[in-house]
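J.: Prediction below, plus the sequence it came from.
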Amino acid sequence: MSKQTTGMKSLLFLSTILVSQLPALAQSTVHGNDSIKDRQSVDLNEVKVFGKSAARKLEEGVFAVNALEIAPDINRMVTINDLVNRTAGVKVRREGGVGSDFDLTINGMSGNSIRYFIDGVPLESKGSGVSLENIPLNIVERVELYKGVVPSHLGADALGGAVNIITKKKRQNFLDASYGIGSFHTHTADLTGQWFIPRTAIALRPTVGVNYSKNDYKMKGVEIWDEDEERYILTDRRRFHDDYLSIFGQLEAGVNNVGWADMFFLGVSYNAVDKEIQTGAMQNKVYGKAERHSHSLAFSAIYSKRWGDIASRINISHTLDHSETVDTAYRKYSWDGSWLPSSGNEMTNHARTIRVYNRPLTMINAGIDYELNEHNSFAFNYMFNRRGNDRHDKVDKLFEPTNDVVTKHILSLTYSQSFFDQKWQTSYFVKDYINTLHIRQTNDFTITGSDKIDTNATKNYMGAGIGSRYALCEPFAVKASYEHSVRLPLSRELLGNGTTVYANLALKPEQSNNYNAGIFGSCFFGDANHLTYEANGFIRHVQNFIRATVSEREGMMQYVNEPAIHIKGFDFDVSYFWEDRLKISINGSWNDARDLKKYKTDGNPSATYKNRVPNRPWMFGNMETTYSFHNIISKTDQLNVGVAHQYIHWYFLNWEAFGAISTKARIPTQNITDLSLSYSWQADRFNISLECNNLFDRLAYDNYMLPKPGRSFAAKFRIFLK
């Protein structure tokens, strides 16, 4: 059965569930979302009371953080990555279309320097196939983006920042379902809901998400062999081996606000991803048969309870994670789909391989908060993370099976204080990182460095930081933060993925001194006009910076340490609101990342000393305007029109010290414009949206000059009942 057939059956099954549940859950209408996140108002006999939302309170805290509310975009056919990509200081770079690997940058730090969470729990607990690309949007309340300094309650070794997804916590029965269709044979379907079992306090929360795409967009300017002219020519060809299918299902059951628990939920989730592999890390490596499959089964329990001034919480999860990469064709493909016999497989030019990885993950995250008084509080957090790495090959008998284990313990203690009616807030924290390795793989030691390490080692690292803010008045406040942070290498960086990423067992943890300073404020001009602004400067001094390198000959990646990288820069964000109708926002970011390795390992001067780190955007910005029309046909409908523009300055593909300026490869400047249109009626019960991405069909690139899709269209229908 083809993946497309499987995907269509999954969508049909989801639609059947939706239709069967409509009569039971259709009860009352839903009120619209307020487009101004700073103010949530209640109309009491024409007297309006304004209060700050949770998102705005977070942004006004001691750390540099953006809080992105999902409600204004819940009806659009977009992913979390799409929304995050338009925030200040953040850049998301994809390797292709739907479901492709991506790299997220926050203030110049990218890749695995950024950690991902869902409700404060590492996202990896859901399985390796779950990412910002395929999490159902209708379960998300907001997305928090921490820049540089990360609060200790997240309990992770994040060096450059963190993304924390906050899910919706409703106290009523509801059903939220959507279906979307887009260019390049793209389909999405999401369903989530909540049902309280009658005469009990038990709530059931089911969630289903399906994403499918052929990703058959055109690759422009690729090389193919011309038989008539007997030479390679540049032409346009569609991607022909890039199908993607992901299925996510989750069921949670638990209680809220009972005598023995403020919250207790048990959960089980399943995720499966089937992905055809079209290219290597660069577009000149074309594949036509290689595939990657993964599935995971996760079990979780979460408990929280407050006793007076003491609050406790614990989350325990165990994940069975299985992945398989199939590369058995002795073929060399071209972009027109033709192929020639070869002496090795597609991806590595070695023997046929069906590489299997079983990576069980056990996690414990526990915390205790103690409020000494209204001005002082303490918080303790402990994170345990044990990742196995059981690998073998089904057909390559020369491959060495191993069972590696990486274990992390992260402990943190935070002291917080506030004075002058919360105007001055400060947090101090210390962190202890303990990393234990049990490495068994020894093959390819000249590449992986397995002959140079202690295969059973435990190392300890310390970190500490401070964050403070002072609000002089509502229109003006200042904040600053510092952290000496440590990031332990991930299993993908350290152990590779067995196919496209080589292991580097000699990889060292990154360490960084992160500095942030900024100003922010809100200005109200009567009830109708409202302005928010924020500007931040940052400095990152990174030791043993982990960077991905690519072999152009093999198309293989490996993560290596750069001795010293210094990053400095700033970002800003300004938004204007008029009533609940008009929003205009503009943000920009500039960062300067330099290699400060003065000498090479052989003692000779390094040619890249003080060069800008290549293949990463260093100046970019976004502009967005949305306008809402109310009461068009009825008193409960709304039409939203939006236009967004993204600018990315050109940057070099490789180190600027190598090669002549005139022939040096560079990623060109990019200007991308998107349009969106959404209509809601019966007070947001029914919603439909249309959008066009890359309106002017501009050529756009991301990682290693891999082209992104051109102009595309999408439509989505969503229904919300309660």
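T.: Great, that's in hand.

J.: Please make it C-alpha for all contacts and neighbour counts, starting now.
T.: Noted.

J.: Residue nearest the middle of this structure, spatially speaking?
T.: For the chain, the residue sitting closest to the mean C-alpha position, by C-alpha atoms, centre = their mean, is Leu132 at 4.3 Å.

J.: separation between it and Asn693?
T.: 19 Å (C-alpha to C-alpha, to the nearest Å).

J.: what sits against Cys692?
T.: By C-alpha atoms under 8 Å, 6 or more residues apart in numbering, the residues touching Cys692 are 674-676, 711-714.

J.: Give me the nearest residue to it, chain neighbours excluded.
T.: Closest residue in space to Cys692, ignoring its immediate chain neighbours: Phe713 at 4.6 Å, by C-alpha to C-alpha, 6 or more residues apart in numbering.

J.: Comparison target below:
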Amino acid sequence: MKKKPIYKAATLALIFATVGAVSARAQDDEITSIDDFLEESAPENNATTDDANSATAQSEASAANASGVTQLDELSVESEIEAEQAKQAKKAESVATIDAAEMQNTSKTVSKAVNSASGVKVRKSGGMGSEGKINIRGMEGKNIKVLVNGVPVETQGNLGLDDIPIDQIADIEVYKGYVPARFATDGAGGAINIITKKRPANSVDASYSLSSFNTHKASVAASHLIDSIAGDAGLEVGVSGYFNHSDNDYKFTSPYMKSSTGKDTSVVRDHDHYTSYNVQAFANLMNAWFDQVSLGASYGAFDKEIQGDENRIIETKAEGYNVGATFGLDKKNIFVKDLTFGNHFSFGYSENKIIDTSRVHCRNWYSCDTAKKNVGELTMMGLPKLRTVQAYDFNDLLNLDYQFIKNQFVYWNTLFRYHKEDPEDDVGSEMVGFNTAGYPGKTISVTTGLSLEDNFFDSRLQNLLGFKFHYLKAEISNTSTSMIQQAVLEKNDYTDFSYDESLMFRIVKPLAVKGSYQHAVRLPTPDELFGDGIRVSAATNLKPEEADNFNVGLSLDLQEIPLVARFRFDGDVFYSYYKNRIHYMSTSQMSVPYFNMNPIRGWGYEGDVKLDVNEWVLLGTNWTFQDLRNVDYNAKQGIPEDAIIPNIPRFFMNYMAEFHMGDILNKNDFVKFWWAANYTDEYYYGWKISSRQSRKIDASFTQDLGVEYSVWDNKLAWSFEVDNFLDETVYDKYGESKPGRTFATKIRYSFR
């Protein structure tokens, strides 16, 4: 496709002393996947692997990540204390809120919804269950924290972003270059916070969606309230669950497969089936001494075939299951007036397997051999694997909210996490005589955040000051690169601080300006520290990532103006400086660890316009430009100074138009037609050394259409959608084209 043109404080001393004391005590006693743009983008003049080895590495990375894409622990709804903190603080923060309730009757996924926001790009390598990276202002992978009701995904079990049914979500908050202190977690690039719905008492909500490539999605949620079981106390009980399946058997085009004329060829993804399901149950005791005492339990499982891109993969797959339990306490005015307390504990156990014991080995897409013994399809040296990872998680989240003066609030949030994992590989280890699965390890982490919110002049001026302390203790087993020596136990402690300041001033009623700064920290994750036993070895000397993020923005909201009903504009300019970014670069010869990169600087701008033409028509567009560059010359990788960071979109736009009308055929019915489009400018897959290099991802322009109709005040709804209706070839990842034109229909019934 041709490239399209681009129009283109003394009062705070006591608070900080309190945090310092808490931090010292803690010291005595966080859709995402591997951030691998270096793995995908070895310099063309100094490549670490050839195309074939790169393709094999990508398949192995997919297998390694496949065990972490589906299960979902108990998703308790956002507590009142969390909702109140967010309601007050979001006025000053750099955040965009997506109303997921508007999409509940559609077949859209979380990543599709998030991808429509300015500053956000979700890059996927395939269909349902595929690896996905959330990119916010150029930062992606583990730099972006995904939370559910304010709790990091890492504490929710192995969560797949698109596994959560959209009709069980109320809002999706996108924090750009900013992770609020009230989220007791680390993170250097931003955060996605998914807020689940509060179900009405005595209600049932069920939906079923059918899409192209034999894709099925079903979900159900039900609750029942028993009034006055003892005095004023009531008991609410409920269940929910979902089921997802897709064959993902669409044609994809890959540069690894050439025709006789040397052109890229297309084949069907014939080993990419994906299935996941999850069931949850909860019981809430309300209006006893505690306002709410909650109990929850969940079970989930998945099964995923591993799709090859250069070589055909016949049998290798990943599977696993997860169990979880939660316990929560919430109370307003505990001990003193205006002091709100919340504490939520969770436990999770998961067991994930990668099964690579096939005797079949394919040299390319069409030529396969059968060996006399198990050789494996992914790993080097003909070594099969039956890798099982058992993981245990214990988490406790404490929230305190105190209004000490009218419109002046202080928030204290602390998350404690214990994580332990034990990998085994009886098949591979028995063949070679040493551990091939990776080695056991555990981490203990404490993140505590304190925020002060001040509102003046009838909330026209708002100031939000935050401070977080991070502590991580890691214990891992490491080996020499020869893989024949006895494992050595290594320990490392990490302590760091992050802080932020946000200011909002409403000049006049429709016009406000914002500014924010955050010194952010991201601690190494267990898989970065422990390795995966396949391509990634243990790394005990990783440093935490650091980022200094600046943002200046303007918001304008004009209502009842000539010709249109409402006009809204939000614009931001941002700058970031990143140090010690954690990266991974694969080689074809051995397992290698993650390492810290040279500094990176980035800047950009974004804008968002919405126009309510009248009560029936809504138009909108947003745009994002982001420029990330390497600061210093890197002799080891041959990366020049001021080189553009590869594999990250630099300019993209979204467009939307919607027509809606109610009371057409019957009272309380509703119809909506919509059109949505996305333009992404071309960007380089490798470091841009020369303008003549060919390895780049072409510009794309895709369009979607949909219709929705509901009756009985939205109790029964039906929708039909066509994504990419012009069937454009689109790449989010080099070597793997996305599905083309797809169809989806959904029916949803809600009883209350």
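T.: Here it is on my side, so go on. All values reported here derive from a predicted model rather than from experimental measurement.

J.: Helix, strand, or coil at the residue nearest to the centre of the first structure?
T.: Here Leu132 of the first structure is recorded as coil under DSSP: H, G, I helix; E, B strand; the rest coil.

J.: Kindly provide the distance from the alignment partner in the second structure of it to Ser750 of the second structure.
T.: Under the alignment (TM-score structural alignment), Leu132 of the first structure pairs with Leu161 in the second structure. Leu161 of the second structure sits 24 Å away from Ser750 of the second structure, taking C-alpha to C-alpha as the criterion.

J.: same check, this time on Ile15 of the second structure
T.: Distance, Ile15 of the second structure to Ser750 of the second structure, by C-alpha to C-alpha: 47 Å.

J.: what does Lys514 of the second structure give?
T.: Separation of Lys514 of the second structure from Ser750 of the second structure (C-alpha to C-alpha) stands at 40 Å.

J.: of those two, who's got more company?
T.: Neighbours were counted for Lys514 of the second structure and for Ser750 using other C-alpha atoms under 10 Å; Lys514 has more, 21 against 18.

J.: What lines up with that one in the first structure?
T.: Per TM-score structural alignment, the equivalent position to Lys514 of the second structure in the first structure is Lys479.

J.: Its match against Gly518, yeah?
T.: Yes. Using C-alpha atoms under 8 Å, Lys479 of the first structure makes contact with Gly518 at a distance of 5.4 Å.

J.: what is in contact with those two at once?
T.: By C-alpha under 8 Å, 6+ apart, the residues touching both Lys479 of the first structure and Gly518 are Ala64.

J.: check contacts around Ser276 of the second structure.
T.: Ser276 of the second structure is in contact with 70-71, 163, 243-245, 300-303, counting by C-alpha under 8 Å, 6+ apart.

J.: redo that, cut-off 7 Å
T.: When contacts are counted by C-alpha atoms under 7 Å, 6 or more residues apart in numbering, Ser276 of the second structure touches 70, 243-245, 301-303.

J.: nearest spatial neighbour of the equivalent of it over in the first structure, skipping sequence neighbours?
T.: Mapped onto the first structure by TM-score structural alignment, Ser276 of the second structure lines up with Ser246. Distance criterion C-alpha to C-alpha, 6+ apart; nearest residue to Ser246 of the first structure, sequence neighbours excluded, is Val273 at 4.4 Å.

J.: helix/strand/coil for the one you found?
T.: strand.

J.: for Pro180 of the second structure, same thing?
T.: At Pro180 of the second structure the chain is in coil, as set by three-state DSSP.

J.: which one in the first structure is aligned with it?
T.: Correspondence of Pro180 of the second structure to the first structure, assessed by TM-score structural alignment: Pro151.
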